[in-house]
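Q: show me the folded form of this:
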Amino acid sequence: MKKILFLTGDFAEDYETMVPFQMLQMVGFEVHAVCPDKKKGDTVKTAIHDFEGDQTYSEKPGHHFQLTYTFDDVKEADYEGLVIAGGRAPEYLRLNKRVLEIVQYFASNNKPLAAICHAPQILAAAKVLNGRKLTSYPAVGPEVELAGGTYVSVAPSESVTDGNLVTSPAWPGHPSFIAAFLKVLGVKIDL
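A: Here you go, the predicted model:
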């Protein structure tokens, strides 16, 4: 069974953790959900971000998401692609040297890489955005530009693909985001 590495952490956005994880399992991938300093069976707390007409998203408690693999056991070459959940987790995950090494491996080996919402903060910290076109939650746009990327403003329900990189602004983009990531992975679904 082909494997996908899925990076999440405490207070990652709930839907951006649960939905891609389950969708990738649904099409047949073994998904290794990991978080630094945590082991298989440990949980992370998620947060539900909603868009209710305020100047930014609101945040509510989410679920306890159970990790399926131990972070310290990750060997990048074992995976077809990498997905990074958004929310608040990327702001501290980007401080982890090993997280940055993993991202750099996928970027430098042109392996499928998907990042949603605030996850491009990790891509910026890993210095893999130079010359790339991508989207993110709008508040992360300046970081994308400062890291040498071109921020593309799209509706929350859309995604942007640039070679092996697939991005979306937020969880309303899941259908477009996951469909684009599956295409980059070479997955074909016959209806």
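Q: going forward, measure contacts and count neighbours with C-alpha atoms only.
A: OK.
Q: now the strands for this protein?
A: In the chain, the segments counted as strands under DSSP state E are 3-7, 12-13, 30-34, 43-50, 58-66, 81-84, 113-116, 133-134, 150-151, 160-162, 165-168.
Q: sequence B follows; please return its structure for comparison with A:
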Amino acid sequence: MNSKILMIVGDYGEDLEIYFPFQALTLLGFQVDAVCPQKKKQDKVKTAVHDFRDGDQTYMESRGHDFTINADFPQDPSQYAGLVLPGGRAPEYLRLHDEVLVVVEHFLKEKKPIVAVCHGIQLLTAVGGLEGKKLTCYPACKFEVTKQGGVYEKVGYDEVVVDGNIVTSPAWPGHANAFREFVKLLGVTITHK
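A: Purely as a prediction, here's the structure:
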């Protein structure tokens, strides 16, 4: 089994959507390369914390932690078994980098496992090729999904949608379910004795 996972991060990505997958996948024995275009290994990205309050029309944002990039942006994405796309504000500008789109397109074309949480879907919609795919995301991004021919599924924030090689969830409360499905696609079975 290839144990290398690529995670694309950027400034003001959602704190939990960066830290949780990095730590959880590392715990399971994967090598998670967290990369950012125009940043090098040991550079940092700033994260943001998004919280949901009853009655608010959208999430509230505050400054999170600094997260250290642990690898340079790959020239060859074929070395990776899976792709993690956290949300937050980072995806809206990460999709402006051609090298990011090339990597995302590689995973889509090769049908390798992808997990996109919240606004992470924006990196998939920027590439296209989602016609007929059932997907979910933060509700504000649903129009990007439908404009690319995807089928938006409205689910709870702690739920996921799996369609082929793509796992999506609307927000960080869905992490446990999203990453359980993602590692299944990677060929990992977790058992308890």
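Q: on that earlier part again, now tabulate the strands of structure 1 in TSV and tack on distance to N96 of structure 1.
A: Below are the strands of structure 1 laid out as TSV (distance: least, C-alpha to C-alpha, whole Å):
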stretch	distance to N96 of structure 1
strand 3-7	12
strand 12-13	15
strand 30-34	13
strand 43-50	16
strand 58-66	21
strand 81-84	14
strand 113-116	17
strand 133-134	23
strand 150-151	24
strand 160-162	25
strand 165-168	21
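Q: for the ones you listed, which one sits closest to L185 of structure 1?
A: strand 81-84 (7.3 Å; C-alpha to C-alpha).
Q: which strands or helices does the closest one pack on?
A: Strand 81-84 of structure 1 sits against strand 3-7, helix 97-108, strand 113-116, with contacts defined as 3 or more C-alpha pairs under 8 Å, 6 or more residues apart in numbering; DSSP states H and E.
Q: how close does it sit to structure 2?
A: When structure 2 is overlaid, strand 81-84 of structure 1 sits 0.5 Å from its aligned residues on average, using mean C-alpha distance after the TM-score superposition for structure 1.
Q: where does that strand end up in structure 2?
A: Mapped onto structure 2 with TM-score structural alignment as the criterion, strand 81-84 of structure 1 occupies residues 82-85.
Q: ok, back up a step: I'd like to know which of the helices and strands packed on strand 81-84 of structure 1 is closest to Y57 of structure 1.
A: Closest among those, once you apply C-alpha to C-alpha, is strand 113-116, at 14.9 Å.
Q: chain center to that closest one, what's the gap?
A: Offset of strand 113-116 of structure 1 from its chain centre (C-alpha atoms, centre = their mean, to the nearest Å): 4 Å.
Q: ok, and what's touching that strand?
A: 16, 81-86, 106-107, 136-137, 164-171, 181 (C-alpha atoms under 8 Å, 6 or more residues apart in numbering).
Q: stretch 183-191 of structure 1 now?
A: Around stretch 183-191 of structure 1, the neighbours that count as contacts under C-alpha under 8 Å, 6+ apart are E80, G81, P112, G163, N164, L182.
Q: rewinding a little: now the helices and strands packed on strand 81-84 of structure 1 as CSV including distance to I189 of structure 1 and mean neighbour count?
A: As requested, these are exported to CSV (distance: least, C-alpha to C-alpha, whole Å; neighbours: other C-alpha atoms under 10 Å):
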stretch, distance to I189 of structure 1, mean neighbour count
strand 3-7, 17, 24
helix 97-108, 24, 17
strand 113-116, 19, 26
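Q: could I get these as TSV with distance to T56 of structure 1?
A: Compiled in TSV, those are given as follows (distance: least, C-alpha to C-alpha, whole Å):
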stretch	distance to T56 of structure 1
strand 3-7	24
helix 97-108	27
strand 113-116	16
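Q: circling back: just the buried residues of the match of strand 81-84 of structure 1, please?
A: The neighbour-count check on stretch 82-85 of structure 2 (16 or more other C-alpha atoms under 10 Å) flags G82, L83, V84, L85 as buried.
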